[in-house]
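J.: Structure for the following, please:
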Amino acid sequence: MTAKIAVVGGGYGGTAVAKALDEEADVVLIEPRDAFVHNVAALRALVDPSWTDEIFFPYDGLLKRGIVVRDRAARADESGVTLGSGERIEADYLVLATGSGYPFPAKVDVDDSAAAKAALRATRDALTGAERVLLLGAGPTGLELAGEIKAMWPGKAVTIVDPAEDVVTGDYPDEFRAELRAQLDAMGVELLLGTSLREAPPTTPGRAETFTAVTRSGRKVTADIWFRCYGVVPNSGYLAGGLAGSRRPDGQVEVGPDLCLPGRPRVFAIGDLAALPEAKRAGAAGRHAEVVAQNIRALIAGGDPVATYAPSPPGIALPLGPSGGASYWADDGVLGAEKTSEIKGAHLMTGRFRDLFGLS
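T.: Prediction:
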């Protein structure tokens, strides 16, 4: 009999592992959205109307043999998944790939692609009419959003507030941060670091409404719109039975080098869900998927999992609009705007997903 594999979550990791095993097993991909969302390009889709439709990829062309079940996992245990509808999907192998939540617009927060596009358009309209923009968070998302806004509307005033003493905390060299600060300064982005707001803005994020906020250092900031650019939350609340014991207080799931949950050789976790000491990136989720696909193939053949995953060293490509930004990789060092644009900024890696979903 053909092995049955339930993949929970149709993001970067889930789609990759489902595609990899589609011809060798009965794959069921469980995903509440009607289309894959290429979150890497979501901020470009916010500011540039020509990109809004380009980040959504229908699941119809992903699998040839397997099926995509549009529903949410209400409960997952070692033997399968109970859906929000009440339907039960039993499986020989389980891949947990439900990723994480993050404030809009870096990640869309609705399951229907038409509604998500409408939300992006409405927020773009609000942003278009705003003269002053406040961003809370000087991590990769805050800087990237600032770069997209200034590239599209150079005349807008953009202020970033963060309690950290520098941009993009993490194990990156000072030269990388200095390059980002220099480009942001040239764009006219104001950085208020080492402080935070005394109170949250009185308006809804992404909605045009003028207000004045005060930082703890006493600086008044008047803005017409603001966005929250921090707050990753792993989506793991559906884990039940023995699987719940692998869930850490921060919501991530413990995994071994083979990406199995401890003591659960037929249950794997990948992507943002996996508690691995590395940055949560789409590329990492894809590499997790390769390891899991190899190990499930080995188990189906009657062997033991042999593929292991070593967390990647610190690395990042951070665009500031289509032609700006900086990158850092251990082998290459710090790369400036031109190279960053070639790597990510201009195309935002959309081509590979057109191939994956059969749209090329």
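J.: From here on, just use CA atoms for contacts and neighbour counts.
T.: Noted.
J.: As a check, name the ranges of all strands in the stretch 51-200 of the chain.
T.: 56-58, 67-69, 73-77, 80-83, 88-90, 93-96, 100-101, 132-136, 157-162, 190-193 (DSSP state E, counting those that start in this stretch).
J.: how about the second one: buried residues?
T.: In terms of neighbour count (16 or more other C-alpha atoms under 10 Å), strand 67-69 has its buried residues at 67-68.
J.: I'd like the structure of this one too, to check against the first:
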Amino acid sequence: MNHHNRLPHLLVIGGGFAGLWATRVLAGAPLRITLLDRSNHHLFQPLLYQVATAGLSAPDIAAPLRHILRRQRNVEVRLGEATSIDPARRQVVLADGTALDFDYLLLASGATHAYFGNDHWAGHAPGLKSLDDALHLRRRLLLAFERAEACTDPGERAAWLSFAIVGGGPTGVELAGTLAEIARHTLKDEFRHIDPASARVRLVEAGPRVLASFPEELSHRARRQLEKLGVEVSTGVPVTAIDGAGYRLGDVFVPARTVVWAAGVAASPLARSLGVPLDRAGRVPVEPDLSVPGQPHVFVAGDLAAVKQANGAAVPGVAPAAKQMGRHVAVAIRARLQGANARPFRYRDFGNLATIGRMAAVVDLHGFKLSGLLAWWFWLAAHVFFLIGFRNRLVVLLNWAWAYWSYQRAARIILGKGGDGERPPAKPE
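T.: As a prediction, this is how the structure comes out:
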């Protein structure tokens, strides 16, 4: 038995910001690390909507985990899906029936879409969490214009040209603004029977304002910028039904062939097998060092962890928070290896950013507020800086510069076969 196999084994579930950052910080630690993920890539999720709206292609915002970690000798990457955790036996069971043992576990499997008890809406209103989601959504958006072009019935054509984004958080706002830009500018002069600019893009938020996590003043500016782009913003009335023909806003039915869900997330169901009480969203209320109550060898980070800040507010489900948690878990595990306890996790909030579309964004850095063009440049710099690989940064910058000057969106290729924008049925192997 070689020395490597005698080292304590850390199993990290999820190659997102929390899991990957923890793994990288533990590069020189006396540990065997297995990083388990359902997909083979790390995804820069804040730019997922750019793939969905054809501004960037998938490789611009994703990098293979094996490539990122190729020089880190204490890590093995494993492709697979964890289905349950047995904390007492220190084992994780995978979908293929195999089990992985661990000495330490970091659960960072993130969140998925939550339809607030209306899971039957999922087929009609896809969400945006993975590259598969983004490519599916891109296909639906582009196909809608194609279907409208081929329509002879005015009512049917209007329904194909009606788009609704449900949820006025950053993802919803970014999607709505970009979609309006595509309809008004990118597709101009490309169709013979329709005017893409007549497409109706509506952002629906059940609460009183969009971007509720931002100061009220920036919310109002964001709304004005969206309306200037041609987005109809509806607040204060919830969506009460969604089907293949459209959606119901309060009591009014709106025919729309493309509805996108950006309204809510639920924690990964893996947390249930830890056997500890979860919060309403299914997240794990963790100890101050991010370990699970009563299970000091199990840690939770990222969207799956329910963590309070010093002021009592919840730590938000954003990339910087997930990175900080991942880094903290790495420090805590190093401390455990030396028989010490880690200090409590402290979230450093660097502020809030959202882009609204071409040359418009809002930035809130603790009272320092920006909106419009300056905010857009700030947003662009921040996102390009945080992309993982240097190659990606350059490609993203070039693609963006081109899209900006020409209004063209390079990734406008419809991929895959299937019905009217529905997910194609899975073929038997």
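J.: TM-score for these two?
T.: Structural agreement between the two chains, given as a TM-score (TM-score structural alignment, normalised by the length of the first structure), stands at 0.85; 341 aligned residues with a C-alpha RMSD of 2.8 Å.
J.: quick one, which of the strands of the stretch 51-200 of the first structure is packed in tightest?
T.: strand 93-96 (a mean of 26; mean count of other C-alpha atoms under 10 Å).
J.: ok, and what's touching that strand?
T.: Residues external to strand 93-96 of the first structure that are found in contact with it (C-alpha atoms under 8 Å, 6 or more residues apart in numbering): 3-9, 14, 78-80, 266-270, 273, 296.
J.: Now do the aligned residue in the second structure for Arg266 of the first structure against Pro87 of the second structure, distance only.
T.: If you follow Arg266 of the first structure across to the second structure using TM-score structural alignment, you land on His297. His297 of the second structure is 9 Å from Pro87 of the second structure, where distance means C-alpha to C-alpha, to the nearest Å.
J.: ditto for Ser213 of the second structure
T.: With C-alpha to C-alpha as the criterion, Ser213 of the second structure and Pro87 of the second structure are 35 Å apart.
J.: Ok, Gly167 of the second structure next?
T.: Applying C-alpha to C-alpha to Gly167 of the second structure and Pro87 of the second structure gives a distance of 36 Å.
J.: who's more crowded, those two?
T.: The residue with the greater number of neighbours, taking Gly167 of the second structure and Pro87 and applying other C-alpha atoms under 10 Å, is Gly167; the counts read 24 against 17.
J.: The more buried one matches what in the first structure?
T.: Under the alignment defined by TM-score structural alignment, Gly167 of the second structure corresponds to Gly137 in the first structure.
J.: give the contact list for Val110 of the first structure.
T.: 33, 116.
J.: Who's the closest spatial neighbour of Leu348 of the first structure, skipping the chain neighbours?
T.: Nearest-residue entry for Leu348 of the first structure: Ala41, 5.8 Å, with adjacent residues in sequence omitted and distances by C-alpha to C-alpha, 6 or more residues apart in numbering.
J.: swap in Trp261 of the second structure?
T.: Counting by C-alpha to C-alpha, 6+ apart, the nearest residue to Trp261 of the second structure once its immediate chain neighbours are dropped is Gly127, at 4.6 Å.
J.: how many neighbours does that neighbour have?
T.: Using other C-alpha under 10 Å, Gly127 of the second structure is surrounded by 25 other residues.
J.: Is it in contact with Leu135, as I believe?
T.: No - with contact defined as C-alpha atoms under 8 Å, Gly127 of the second structure does not reach Leu135; the gap is 11.3 Å.
J.: Okay, the residue nearest the centre of the first structure and Arg247 of the first structure: tell me how far apart.
T.: The structure's the first structure has its C-alpha centroid closest to Asn39; by C-alpha atoms, centre = their mean the separation is 5.6 Å. As for Asn39 of the first structure, its distance to Arg247 of the first structure is 25 Å (criterion: C-alpha to C-alpha).
J.: Please apply the same query to Ala3 of the first structure.
T.: Summarising the geometry, the distance separating Ala3 of the first structure from Arg247 of the first structure, computed by C-alpha to C-alpha, is 26 Å.
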